[in-house]
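Enquirer: Build me a structure from this.
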Amino acid sequence: MKIFAKHRKFILAIYDIVFINCSFLMALFFRFYTDIPTLYIEHYKRAFLPITAVYLLIFYFFNLYSSLWSLASIDEFMIGGVSNLLANSIILIASSFFDDRLPFSVIILAGVFIIIFTLGFRMLFRIYRRATLMFRKIDKSGFKRVLVVGAGMAGLSIVKEIYTHPEMKYEAIGFIDDDKNKIGKIIRNIRVMGDRNSIKDMVDRYAIDLIIIAIPSLPVKERKELVKLCNETRCKTKIIPGVYELLDNTVSLSKMRNVDVKDLLGREPIKLDNKGISDYITGKTVLVTGGGGSIGSELCRQIVNYKPKELIILDIYENNAYDLQNELIRKYPSLNLKVLIASVRDKRRLEKVFDEYRPHVVFHAAAHKHVPLMEFNPEEAIKNNVMGTLNTAECADKYGANRFVLISTDKAVNPTNVMGASKRMCEMVIQAIDAKSKTEFVAVRFGNVLGSNGSVIPLFKKQIEEGGPVTVTHKEITRFFMLIPEAAQLVLQAGAFAKGGEIFVLDMGSPVKIYDLAEHLIRLSGFEPNVDIKIEVTGLRPGEKLYEELLMDEEGLQNTDHDKIFIGKPGNFDLSVVKSQIFAIMDLIKFGKNDLLVRKIQEVVPTYKTTEGNDITNKEMTEELSVFQEIVMNNSGS
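Expert: Next up is the predicted model:
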């Protein structure tokens, strides 16, 4: 076999020469039996060299000497058939121009024999390889017993790979498929055991170690339900990505991944109007504040696909910015990239940045976002979120940016915490400044982003790794979730719809119970909730509410050209009034009047109501705030 492997092309050509000529002799024999006319023998002696040459050249052209026949598929055999038919046709046509030729019936019959011999010989390599695999003795101790969900082409590919690669230490035990015509049938010596409702029973009955969901074309909602069924077993589950994730449409074990929480959300892939996005990003200078954060960094990754003239990443935290810089340089070496370490609180620094780079588009993602932390540090929420937005927005207006997109949050709707109230004030700032500016200022509001820094998923995963307990603040608490890439894509799309002053509201799908999410994540990790890993309910944190809203009552809702993006009615705010209110809050911070700060924020954001137990409508506190404001006004007047 080693000699054959070394001289494979030459040996195959020798065999083909023998097969071609034997086929013609057999055809003469079958046509005339033992009484072959001497004339045709002479004709063949003169023609066998050009006939052989035609076949060899056609075979060479169709790569019949380069294919690895031990792994050949139906495609290779179809190509072999086409090459044979083409060679036979050329010989038939050429022979028709000569009087001293072989009969057409002999040429056609010889062509049939050549197909049988040449392809049959090559098939022997596949048969030999299959036989060696079938009869080899493999010690399957330590192999993972696998249940494959989906008896289609993808499932077949997975079983084939398991079968041919024992070093992976997988053993295919059975298929699961909802097609009733397949149930009970045997495919590649593996039985289709039942439909999806049989999964739990089959896992228990056959001691399954691993479930592989191999249906790339499965709709997202159905996949979500299927994942839940698999998740109810204590079995490890992996999944072949959907067709939109399989860039080359090939299915293999190397492409399967662990089932993740995102599979349980059932989010449909986003369809984007790429032309609309390109129109305002391609060839433009784009600035992303907070560019090293979860949303900011994903925005940068998405933006580079639209070929901006220059991408500027601004962030106060150098580590994230540095990591993102290295990633983008590695993936996009021709990208014109600038990474600036700066704070949006620093107006002078921002002025220099805008004056030097003159960004056409600004995505403002810089913000403090952690609710409990901001509840105990309200002054920082105001300085970073509100003043940072005002500083950045005024610079965008002054230096002629075309578009400014604020990243907002569902917590800005009827806020019950300082963080949400501060983001509502940010929305007020951009709606107020839009009324007087040539720059199109808009906000994009969405809920929690799955897997972002500080979100609940990384916290749960860490708690599970530590053996628990997993902490949930309330058994009935719900949140809206979307994926980081999805959020970034919709932000870019919303920017394309901007006319100025809108608050774009993203469709977050159905709210998810955090307690259910904890249970699913524990099961995905191979444990049983409240048996192996305890779930502990700790009580609502300061500023936290059970249910988030995406739209304020007074805003209304309008459709856009995208089915996942809606527009809230623009607010009517006067910039001078909004700024004076913000500066009044900053005065409280400046003079250390943090006890009055929350009361003043409520004056600015009337929909802000603190959670039960914090009375900020206290009459004495209101009077104290009025006295302080009067003192500040008198001092500023003198």
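
Enquirer: okay, CA-based contacts and neighbour counts for the rest of this
Expert: OK.

Enquirer: OK, contacts around Leu311?
Expert: Residues near Leu311 by CA atoms under 8 Å, 6 or more residues apart in numbering: 285-288, 300, 304, 335-338.

Enquirer: what's the helix or strand for it?
Expert: Following DSSP states H and E, the helix or strand that holds Leu311 is strand 310-315.

Enquirer: same question, Val203
Expert: Going by DSSP H and E, Val203 is in helix 199-205.

Enquirer: can you check Glu612 too?
Expert: With DSSP H and E as criterion, Glu612 is part of no helix or strand.

Enquirer: What is the neighbour count of it?
Expert: 10 (other CA atoms under 10 Å).

Enquirer: Next one: it relative to Met419, how far apart?
Expert: Relative to Met419, Glu612 is positioned 17 Å away (CA to CA, to the nearest Å).

Enquirer: do Lys338 as well
Expert: Going from Lys338 to Met419 by CA to CA gives 30 Å.

Enquirer: now swap in Gly451 and tell me
Expert: For Gly451, the distance to Met419 equals 20 Å [CA to CA].

Enquirer: Alongside the first, I'd like the structure of this one:
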Amino acid sequence: MRIPSPRAFLVYLHDLVMTGVAFVVALYLRVGMLAFDQYADVLTLAAPIMVGISGIVFMTLGLYRGIWRYASIPDLAHVVRAVTVSVLTFVLVMFMMTRLNALPRSLPPILWLVQIVLLGGPRFAYRLTKDRRLALRDELSGVPRIPVLLLGVGDAAELFIRSQANTVYRVVGMLDDKNRRMGQSVRGVPVLGGTDDLRGVVEALARKGERPQRLILTKGHAEVTGAAVRALLDEAEALGLTLSRLPSLTEFKSALDEGKIEVRPIAIEDLLGRPQSVLDRGAISELIAARRVLVTGAGGTIGSELVRQIAALEPSDLVLVDAGEFNLYAIDLEIRGRFPDLAVHTVLADVRDRDRVHRLFQEHRPVMVFHAAALKHVPLVEENPTEGALTNVVGTRNVADAARAAGCLAMVMISTDKAIRPTSVMGASKRFAECYCQALDVLPGRDGATTTRFMTVRFGNVLGSSGSVVPLFQRQLAAGGPLTVTHPDMRRYFMTVREAVELVLQASAHGAARAEERGKVLVLDMGEPVKIVDLARQMIRLAGYRPDVDIKVEFTGLRPGEKLFEEILSAAEAPTRTEADGVFLASPRVIDYALVNRALGELEAAARGGDAERVLTIVANIVPDFRAEAVVPLADAKA
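Expert: This is a model prediction of the structure:
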């Protein structure tokens, strides 16, 4: 019942005065001048009672949380509710005091209506005056308002138009992406056409002196495909428009309350425009909640996002393992700050150290293990095959063996699309690691006992990861270009790190509940591949430059181990869609555990001895489709 501020107190006094005036006006409307003669005693008694009751009701019902500047229908509803309660309470009190003998029976409904008008009217009048004053102030002061065109007719568009006085924008028209509302208007702003009419609408507005400078997309991420955003970006650039997007409705309303609304530039994630998978959050939570979880590579791009999402699922303990001191420190600091009640254990360890890995597993006894530690940069691993073998293959065996010895429920290995028909040492080493996890997954336990599940989740490139092309392009843009692309036909699958980890958890929950799928590989649905050269040019446009004019794109040729096109699934693996949305099941050949374990022992000896040639030979024996990619000359590609 506390009045929150001096300004709100003034509003409170206004409402009390208006309530007294409303009683006088209502009585006058009912009995005329008799209100000040025959009914003078009643007026003197009842008006203060009505004011006192209203004062208590208004504070109790929180009538002063709204801001007059943004008075709206919900605020009017609050006024109606408060007035209704006040009048009904007044009638009850007067009945108890006078049996209502002194008051005309029609006075309460008249009072109800007059009080609503006197309380609600000034609120809306203030808003209208303020809106017009702000608009007039902008016109008189010469402050330019940027003319914009909205794409999409919906709640977000209506809210943006309604809040124009709080922005530097002036909406001159709208486009309906569904072609259903042409000729109609929203708050006086006309719907001028559909998406296909963009050029004609811009030209028509230009002839009226209202040429828009910006095209603002009002639809959410899940409502617009990446292909549509890419096409809009191309068309907007051709028309000299900047393409932007409104924030989400929740963020928009928060910004509205703060009086500061900003549209956002289109981001790389918008260009992907991947449809949102339906997550089985119940199964994911059941997999993690109240369990001790260990994450290797916890400081990396995937590992750190795994840590964030797992921490939010309320495990009993979270063990962070990484060989990189700074990255481990950074994610540890973040998680302890965001989840102060979570038991976090930070372990500086290298997965290549078998004894160290076994000791930490015996000490912490995790139930779930997510193995994200790996060397993933293709050219570097190509130059250092022994290091790639030690981390990606031997490190995986160490973690898997430790998980089995500690009796973990499941281990999830993060793999890559480069493991399919690999042309790089990195891809082949990850496929070798997959083979070992598959062999362990189908290896029977002693006396038929249930053994640890070993699941492999395979997916493609993650936007913004340390090995991704996007940070490279961003650095090159900051330096003024050029942007370097290895080949004009290079294509890659991309997804955001948040989505990748969500689907990793979804795939893990699916696999953990299905023992009949042992020995299989879980593959995330990566959508459609993206041409790297197109991505480069779109990033140049997003930065406000013209591709091949302001910023050049140069082709440097394929690097060792690179493919022109990565595969997520191959026909030989007999892929099938699972019940989990966004997850496929692949069935690559399973190698006998004794064979793969013996080969892995030989691989470790060769790698620790620095024998790169022997390492490659052993890898090729276990991964027979490992082959060097035939480098396509740039001249042939351009021909």
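
Enquirer: The strand holding Leu311 of structure 1 aligns to what range in structure 2?
Expert: Under TM-score structural alignment, the alignment places strand 310-315 of structure 1 onto residues 317-322 of structure 2.

Enquirer: mean shift of that stretch relative to structure 1?
Expert: Relative to the matching residues in structure 1, stretch 317-322 of structure 2 has an average distance of 1.0 Å after the fit, by mean CA distance after the TM-score superposition for structure 1.

Enquirer: mind listing what's buried in that stretch?
Expert: 317-322 (16 or more other CA atoms under 10 Å).

Enquirer: can you check stretch 264-279 of structure 2 too?
Expert: For stretch 264-279 of structure 2, using 16+ other CA under 10 Å, the buried residues are 265-266, 268, 270-274, 277, 279.

Enquirer: about what we covered before: more crowded one of Gly451 and Met419 of structure 1?
Expert: Met419 (30 against 18).

Enquirer: counterpart of that one in structure 2?
Expert: Met419 of structure 1 maps onto Met426 of structure 2 when the alignment is built from TM-score structural alignment.

Enquirer: and the longest helix seen in structure 1, what does it pack onto?
Expert: When structure 1 is scanned for its longest helix (criterion: DSSP state H), the result is helix 104-135. With contacts taken as 3 or more CA pairs under 8 Å, 6 or more residues apart in numbering; DSSP states H and E, helix 104-135 of structure 1 sits against helix 8-32, helix 74-95.

Enquirer: so how much does the next helix or strand after the first one differ from structure 2 once superposed?
Expert: This means helix 8-32 of structure 1. Counting by DSSP H and E, the next helix or strand C-terminal to helix 8-32 of structure 1 is helix 38-61. For helix 38-61 of structure 1, the mean distance to aligned residues of structure 2 following superposition is 4.4 Å (mean CA distance after the TM-score superposition for structure 1).

Enquirer: got the angle for helix 38-61 of structure 1 vs helix 74-95?
Expert: 140 degrees (axes from the mean of the first three to the mean of the last three CA atoms, to 10 degrees).

Enquirer: Now do helix 38-61 of structure 1: everything it contacts.
Expert: Against helix 38-61 of structure 1 from outside (CA under 8 Å, 6+ apart): 13, 16-17, 20-21, 65, 80, 83-84, 86-88, 90-91, 100-102.

Enquirer: From the residues you listed, list just the buried residues.
Expert: 13, 16-17, 20-21, 65, 80, 83-84, 86-88, 91, 101-102.

Enquirer: Can you pick out the most distant pair from those residues?
Expert: Pairwise distances across these (CA to CA) peak at 29.6 Å, for the pair Tyr65 and Arg101.

Enquirer: Off-centre distance for the strand holding Leu311 of structure 1?
Expert: The chain centroid and the centroid of strand 310-315 of structure 1 are separated by 24 Å, computed with CA atoms, centre = their mean, to the nearest Å.

Enquirer: Excluding covalently adjacent residues, which one is nearest to the residue nearest to the spatial centre of structure 2?
Expert: In structure 2, the C-alpha nearest the mean C-alpha coordinate belongs to Arg498, at 7.2 Å (CA atoms, centre = their mean). Leaving out its chain neighbours, the residue that sits closest to Arg498 of structure 2 by CA to CA, 6 or more residues apart in numbering is Glu305, at 6.8 Å.

Enquirer: repeat for Asp315 of structure 1
Expert: Using CA to CA, 6+ apart, the closest residue to Asp315 of structure 1 is Gly290 (4.7 Å).

Enquirer: Residue in structure 2 paired with that neighbour?
Expert: By TM-score structural alignment, Gly290 of structure 1 lines up with Gly297.

Enquirer: Now for its match, how many residues are close by?
Expert: So Gly297 of structure 2, with other CA under 10 Å, has 28 neighbours.

Enquirer: Nice, that's everything, thank you.
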